[in-house]
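>>> Provided below for reference: sequence and predicted model.
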Amino acid sequence: MALINRRQEDILSELDKKGYVNVVDLCAAHNVSTVTIRKDLTFLENENLLHRTHGGASKKLLYAFERNVNDKEELQVEQKKQIAKEALKFINNNDNIILGSGSNIHYLSRIIKDFNKLTVMTSSLKVSLELCRESTISTIQLGGDIRNSSTSVVGPIAEATLGQFSCNKLFLGTDGVHLDFGLSTSNALEAHLNQAMIAVSEKVIVLADSTKMNVRGFGKICNLHKIDILITDSGIDEETKIKLEEFGIDVVVAQMEK
């Protein structure tokens, strides 16, 4: 590794605190030109110490890529379990709900039990298999083209079916929650189906662990003002939480069990 100067050390220190930095703030803090800061960021990126973004840099990669749902279920396991427990609190008897796809939603489906009556519509085959074990849950599996990587359906058949129903709550997974780009996923067809789910739901509840914050995927689902509740874990930074709340989102932070 090449030698890092004091200014570059300060940039990395700021990244550790906030998770991201922008060029304008760095110029003001160090009283140097934008050219100098951009050279610093390029140097640090070449050393694999940060990721360049438009107008700044991030500690983590800000673009989601498609992964197999089985692989995703092995990531942030404890956080996802706690997020699922918080999400369960928003489900009541006699609800008519939609469950999207993804690892967070699958974790939720595993603990939906002991309801007197509940109707669930879902695009996820794995979710349907979990729910069909409960005799008091009426499960509606959407049809359509199956995405092997997510074991869920997408496409016009699923979207047309959704248009025949009205549900009071939608529980949605995501690959990215970005302050400018909004809610997104790595697959464009899934993003389009999620838009159809939002259109037939009274309340939108998003389940996203903190690694999804300030990340964007290829397919945009919606702007942030469409989200009613976001359930995440304690890894979310306070500044991001405050900005999300300014969009009118009720941010619920699931705490890890001790």
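Yep, that arrived.

>>> Could you use CA atoms for every contact and neighbour count after this?
Fine.

>>> Which parts of the stretch 51-200 of the chain are helices?
Assigned by DSSP state H, counting those that start in this stretch, the stretch 51-200 of the chain shows helices spanning 69-72, 77-88, 103-109, 125-131, 156-162, 188-199.

>>> ok, and what's touching the third one?
Contact partners of helix 103-109, identified using C-alpha atoms under 8 Å, 6 or more residues apart in numbering, comprise 69-70, 72-73, 80-81, 83-85, 87-88, 99, 126-127, 130-131, 171-173, 207-208.

>>> Mind doing that once more with 6 Å?
Contact with helix 103-109 is made by 73, 80, 84, 127, as judged by C-alpha atoms under 6 Å, 6 or more residues apart in numbering.

>>> circling back: just so I know, which of the helices of the stretch 51-200 of the chain lies nearest residue 229?
Nearest to residue 229 among the helices of the stretch 51-200 of the chain is helix 77-88 (9.7 Å), distances taken as C-alpha to C-alpha.

>>> For the closest one, buried residues please.
79-84, 86-87 (16 or more other C-alpha atoms under 10 Å).

>>> could the residues you listed be laid out in TSV, adding distance to residue 115?
As requested, the buried residues of helix 77-88 are exported to TSV (distance: C-alpha to C-alpha, whole Å):
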residue	distance to residue 115
79	24
80	22
81	19
82	20
83	19
84	16
86	16
87	15
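
>>> so which of the contacts of helix 103-109 would you say is closest to residue 139?
For the contacts of helix 103-109, the nearest to residue 139 is residue 127 (9.4 Å; C-alpha to C-alpha).

>>> Against that first model, consider the following:
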Amino acid sequence: MIRVRGGAIRLPKLNIAEEQATTEKKRFHYREKRSIGRMAATLIQENETIILDSGSTTMEIAKNLHSFKQLTIITNAIDIAIELSKYKRFNVILLGGHLRDSSLSTVGPIAENTLKIFYCDKLFLGVDSFNLERGVSTPNIEEANINQTMITMVKETIAVFDSSKVNKKSFAFIAP
């Protein structure tokens, strides 16, 4: 609402996704995220090098890698790296950089430059919003930058998100 002489006017909702902490995101659409995580894990092949972006849906992928013996997994998410360490058989690479408290992820030039030394098979990209005309986006510019770098370093990008992210747009563009 904005105040005007004699009252207030309700502004139309812009439908721009706001950033939520990962701990909050976990609580919503959990069954869908769990199903997406199981399905996405079936797209991985033994001995691949994959990137798991930060996010509650990508965390569900990390929880569904029981059938694999050998994977190299690069992530910018501290909570996902901890989850992956439970397997004790994967080569896990945690990117450095500036820590974002809300997502428990690293961003910035250190993370981006480190990513540029790897060639990877697949990226599982967690996104905050998806729109057919505008593509995928996130509320945070640094997150968008690291995601764009991730996309350039892989053969295949797989965006993982539940239906609550559809027909939304956020502040920072990631990809079409």
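Alright, I've got the coordinates. Nothing here was measured: the structure is a model prediction, and the numbers come from that model.

>>> quick revisit: between the contacts of helix 103-109 of the first structure, which is nearest residue 18 of the first structure?
residue 80 (22.6 Å).

>>> Per the alignment, name the residue of the second structure opposite the closest one.
Using TM-score structural alignment as the criterion, residue 80 of the first structure maps onto residue 33 of the second structure.

>>> How are the strands of the second structure distributed by residue range?
Assigned by DSSP state E, the strands in the second structure fall at 2-4, 7-9, 49-52, 72-75, 91-94, 98-100, 105-107, 120-126, 129-131, 135-138, 154-160, 172-175.

>>> Out of those, which is closest to residue 166 of the second structure?
Smallest distance to residue 166 of the second structure across the strands of the second structure (C-alpha to C-alpha): 4.9 Å, for strand 129-131.

>>> residue contacts, the residue most central in space within the second structure?
What sits nearest the mean C-alpha location of the second structure, by C-alpha atoms, centre = their mean, is residue 126, with 2.5 Å. By C-alpha under 6 Å, 6+ apart, residue 126 of the second structure lies in contact with 53, 55, 159-160.

>>> just to revisit the earlier point, and the strands of the second structure as TSV, adding distance to residue 65 of the second structure?
Formatted as TSV, the strands of the second structure follow (distance: least, C-alpha to C-alpha, whole Å):
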stretch	distance to residue 65 of the second structure
strand 2-4	50
strand 7-9	51
strand 49-52	12
strand 72-75	11
strand 91-94	13
strand 98-100	26
strand 105-107	21
strand 120-126	13
strand 129-131	26
strand 135-138	26
strand 154-160	16
strand 172-175	27
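
>>> quick one: which of the ones you listed is nearest residue 146 of the second structure?
Per C-alpha to C-alpha, nearest to residue 146 of the second structure of the strands of the second structure: strand 105-107, 6.1 Å.

>>> Can you give me the stretch of the first structure that that closest one aligns onto?
Using TM-score structural alignment, the partner range for strand 105-107 of the second structure is residues 152-154.

>>> With stretch 166-175 of the second structure instead?
Using TM-score structural alignment, stretch 166-175 of the second structure pairs with 213-222 in the first structure.

>>> now the end-to-end length of the matching stretch.
Start-to-end span of stretch 213-222 of the first structure (C-alpha to C-alpha, to the nearest Å) is 15 Å.

>>> Tell me which residues are up against it.
62-64, 176-178, 182-188, 191, 195.

>>> do stretch 21-30 of the second structure as well
56, 102-103.

>>> and with 8 Å instead?
Residues outside stretch 21-30 of the second structure that contact it (C-alpha under 8 Å, 6+ apart): 55-56, 101-104, 162.

>>> next one: stretch 183-196 of the first structure
64-66, 100, 154-155, 158-159, 162-163, 172, 174-177, 216-224.

>>> Buried ones from those residues, can you make that a PyMOL selection?
In PyMOL, a selection of the buried entries from these looks like this (16+ other C-alpha under 10 Å):
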select buried, resi 64+100+154+155+158+159+162+172+174+175+176+177+216+217+218+219+220+221+222+223+224
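
>>> that older thread, out of everything not next to it in sequence, what's closest to the equivalent of the residue nearest to the centre of the second structure over in the first structure?
Applying TM-score structural alignment, one finds that residue 126 of the second structure aligns to residue 173 in the first structure. Nearest residue to residue 173 of the first structure in three dimensions, chain neighbours excluded: residue 207, at 5.2 Å (C-alpha to C-alpha, 6 or more residues apart in numbering).

>>> One more: residue 33 of the second structure?
Residue 33 of the second structure's closest residue in space is residue 57 (C-alpha to C-alpha, 6+ apart), at 5.1 Å.

>>> So what does that neighbour match up with in the first structure?
In the first structure, residue 57 of the second structure lands on residue 104 (TM-score structural alignment).

>>> any idea how far its match lies from residue 58 of the first structure?
Counting by C-alpha to C-alpha, the separation of residue 104 of the first structure from residue 58 of the first structure is 24 Å.

>>> And the two? Which one has more around it.
Shown here are residue 104 of the first structure and residue 58; by other C-alpha atoms under 10 Å, residue 104 has more neighbours (29 against 23).

>>> can you tell me how far that one sits from residue 39 of the first structure?
In terms of C-alpha to C-alpha, residue 104 of the first structure sits 39 Å off from residue 39 of the first structure.

>>> Quick one: map residue 20 of the first structure onto the second structure.
Aligned by TM-score structural alignment, residue 20 of the first structure pairs with nothing in the second structure.

>>> For the residue lying closest to residue 20 of the first structure once chain neighbours are set aside, give its distance to residue 102 of the first structure.
Residue nearest to residue 20 of the first structure in three dimensions, not counting chain neighbours: residue 58, with 4.2 Å by C-alpha to C-alpha, 6+ apart. In this view, residue 58 of the first structure and residue 102 of the first structure are 25 Å apart by C-alpha to C-alpha.
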